[in-house]
Every structure is written in structure tokens, then in C-alpha cells.
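> After the sequence you'll find the predicted model.
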Amino acid sequence: MSAPIPNRVHYHKRDRELELGYPDGESYRLPIELLRVYSPSAEVQGHHPSEAVLQTGKRNVGLLNITQTGRYALKLHFDDGHDTGLYTWEYLHDMATHQQAWWENYLTRLERAGASRDSGVIQIHQV
């Protein structure tokens, strides 16, 4: 079964969230940071899972523009210059309905790498 197609897409600039509304009345708000760090682009995901690049310092990233690509995806234009990922309806719906798991995975990866959601932050580890 394919994912539902949103009938409403709204960017909440102040909250840095993308809202997806569906014909059945469901609505989800996805943080732009989450969308950016899980961009489906080769630049972020690589060509194999082992090539994925952990995105850091994206807490305050926003959107400049949103364009629809055919009948299957959105292209998000981030204010950090990234705009190469195509977010299919399936990808967006999975991210929206499993948002907590995506966040937890991201935060765990950041912690393991000693990295931060904030840009320009140096992590100091004491032993």
C-alpha cells in the first residue's frame, strides 16, 4: 500500500516545522531540523548505508522554499544551502508517523559521535 498524499503543506516559519495535512483529517508537524538531517540526498545518505554522513549543527535550520516534484515528492530548499533531496510522499509519511524513533536514532548518533545539534559547539569530554 502506498502512502497517502497530503492535501495541505504548510511551513510554520517561526516554529521551524513543516505541517502535512491529509484528506482523512490527520495532520503532522515535522521539525525542519529532522527533515534536514535525514535528507534523502546522496550527499547525506550516501550511496550505501555505510556512507551516510551525520549532519550536525542543524538545530536552527529553516526553509527558503518548497517545490513539488511531479506527483510523488517535495523538494525542500534549506537556508543552509542544501536542496538536493527529494522527499517522496512515502518518505515523509514514514517520518511523520515514526517521528519519535527517527529523533531518538539521530540523538543517539550525535551522542556517539560527540557531536551537537548546535553549530559551532565544541564538545568537551572529561575522563
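That came through, no problem.
> Only C-alpha atoms from now on, for both contacts and neighbour counts.
Noted.
> and the closest residue in space to Leu63 that isn't next to it in sequence, how far is that from Arg29?
Distances taken as Cα to Cα, 6 or more residues apart in numbering put Phe78 closest to Leu63, at 4.4 Å, once the chain neighbours are dropped. Distance, Phe78 to Arg29, by Cα to Cα, to the nearest Å: 17 Å.
> At which residues are the strands of the chain located?
Taking DSSP state E, the strands of the chain run over residues 8-12, 17-21, 27-31, 63-69, 73-78, 86-88.
> Please compare the first structure with the one that follows:
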Amino acid sequence: MLTAPLKIDYQRANQTLHLLWPDGVEHRLSAEFLRVHSPSAEVRGHGVGQQVLQVGKKEVAIAGIEPTGRYAIKIVFDDGHDSGLYDWTYLRHLGDQQALLWQQYLDRLADQNASRESLFINFKQL
């Protein structure tokens, strides 16, 4: 098991989680990226090939971060999603593979003619 990050800081202004690892590597992961790559069964499914494509998450934000023992954090998103534990190994994987994982996500959206945009309309803006 990977050791904990030295720093975990959510920057609300740009909806980015900043992680600083003991080896000096830094990652900045958007709330959207973390949400669409949630380790929960709701997103990952219950087996290989059962992932559920997350759509409309472009504006999602992190509402809270809760430590879980010494091995993980639970991220609570403002869309109500709060299942799935992000252990240090998984967070490091997300950070190290961010560019590849993000492109794969965008490709899956395109293949399914889906969008990152929310389906809800904010009538106050109309």
C-alpha cells in the first residue's frame, strides 16, 4: 500500500484536488475527473466491462472530503455521489495516468454520443 500524500488540498475556486506525494510528485485532479473515475460500484460496475459511463458531470464540485483510516479518503460530491473510497494507490494511479484516462473518458463519451454537459437547465440564466 502506498503511503499517504503529504498534502491534500481542495481548491474550490477551480474545483481541483491538489495532492503532494512523499516522493515530491504533485497531482492536480479536477472534481469532474475524480467523479467520473469514482471507485464505487455505481461507476465501476461489479465486474470487468460493467462500467457505467458518467455523463453531465462537467460542473460537479466536491462538497466534502472525509479521511478513512490511514489508507483512503471518501469524497462527497455536490451531485449527491458519496460512495467509493479513494485509497492512496488508486489516487496515485489517477494522477499518474490522468492524461490517458481523461482521453479514454472523452473517447467513450464520443462513442456513445454523450456529453460532459449537465442535462439540467438553469432557468435563472435564461
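Happy to help now that I have it. What you see is a predicted model, and the numbers here were worked out from it, not measured in a lab.
> circling back: would you mind saying which of the strands of the first structure lies nearest Ser41 of the first structure?
Distances from Ser41 of the first structure to each of the strands of the first structure were compared using Cα to Cα; the shortest belongs to strand 86-88, at 6.9 Å.
> With the second structure overlaid, report how far that closest one is off on average.
When the second structure is overlaid, strand 86-88 of the first structure sits 0.5 Å from its aligned residues on average, using mean Cα distance after the TM-score superposition for the first structure.
> Packing partners of that strand?
Packed against strand 86-88 of the first structure by the contact rule (3 or more Cα pairs under 8 Å, 6 or more residues apart in numbering; DSSP states H and E) you find strand 73-78.
> want to try CSV for the strands of the first structure, with mean neighbour count and distance to Val37 of the first structure as columns?
Compiled in CSV, the strands of the first structure are given as follows (neighbours: other Cα atoms under 10 Å; distance: least, Cα to Cα, whole Å):
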stretch, mean neighbour count, distance to Val37 of the first structure
strand 8-12, 15, 17
strand 17-21, 19, 14
strand 27-31, 18, 10
strand 63-69, 14, 13
strand 73-78, 19, 11
strand 86-88, 19, 12
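> Take the ones you listed and lay them out in CSV including distance to Ala52 of the first structure.
Written out in CSV, the entries for these read as follows (distance: least, Cα to Cα, whole Å):
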stretch, distance to Ala52 of the first structure
strand 8-12, 27
strand 17-21, 24
strand 27-31, 20
strand 63-69, 22
strand 73-78, 19
strand 86-88, 16
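> and of these, who's closest to Asp94 of the first structure?
Comparing those against Asp94 of the first structure with Cα to Cα, the closest turns out to be strand 86-88 (9.9 Å).
> which residues are in contact with the closest one?
Contact with strand 86-88 of the first structure is made by Ser39, Pro40, Ser41, Thr69, Tyr72, Ala73, Leu74, Lys75, Leu76, as judged by Cα atoms under 8 Å, 6 or more residues apart in numbering.
> mind redoing it with 7 Å?
When contacts are defined by Cα atoms under 7 Å, 6 or more residues apart in numbering, strand 86-88 of the first structure is touched by residues Pro40, Ser41, Tyr72, Ala73, Leu74, Lys75.
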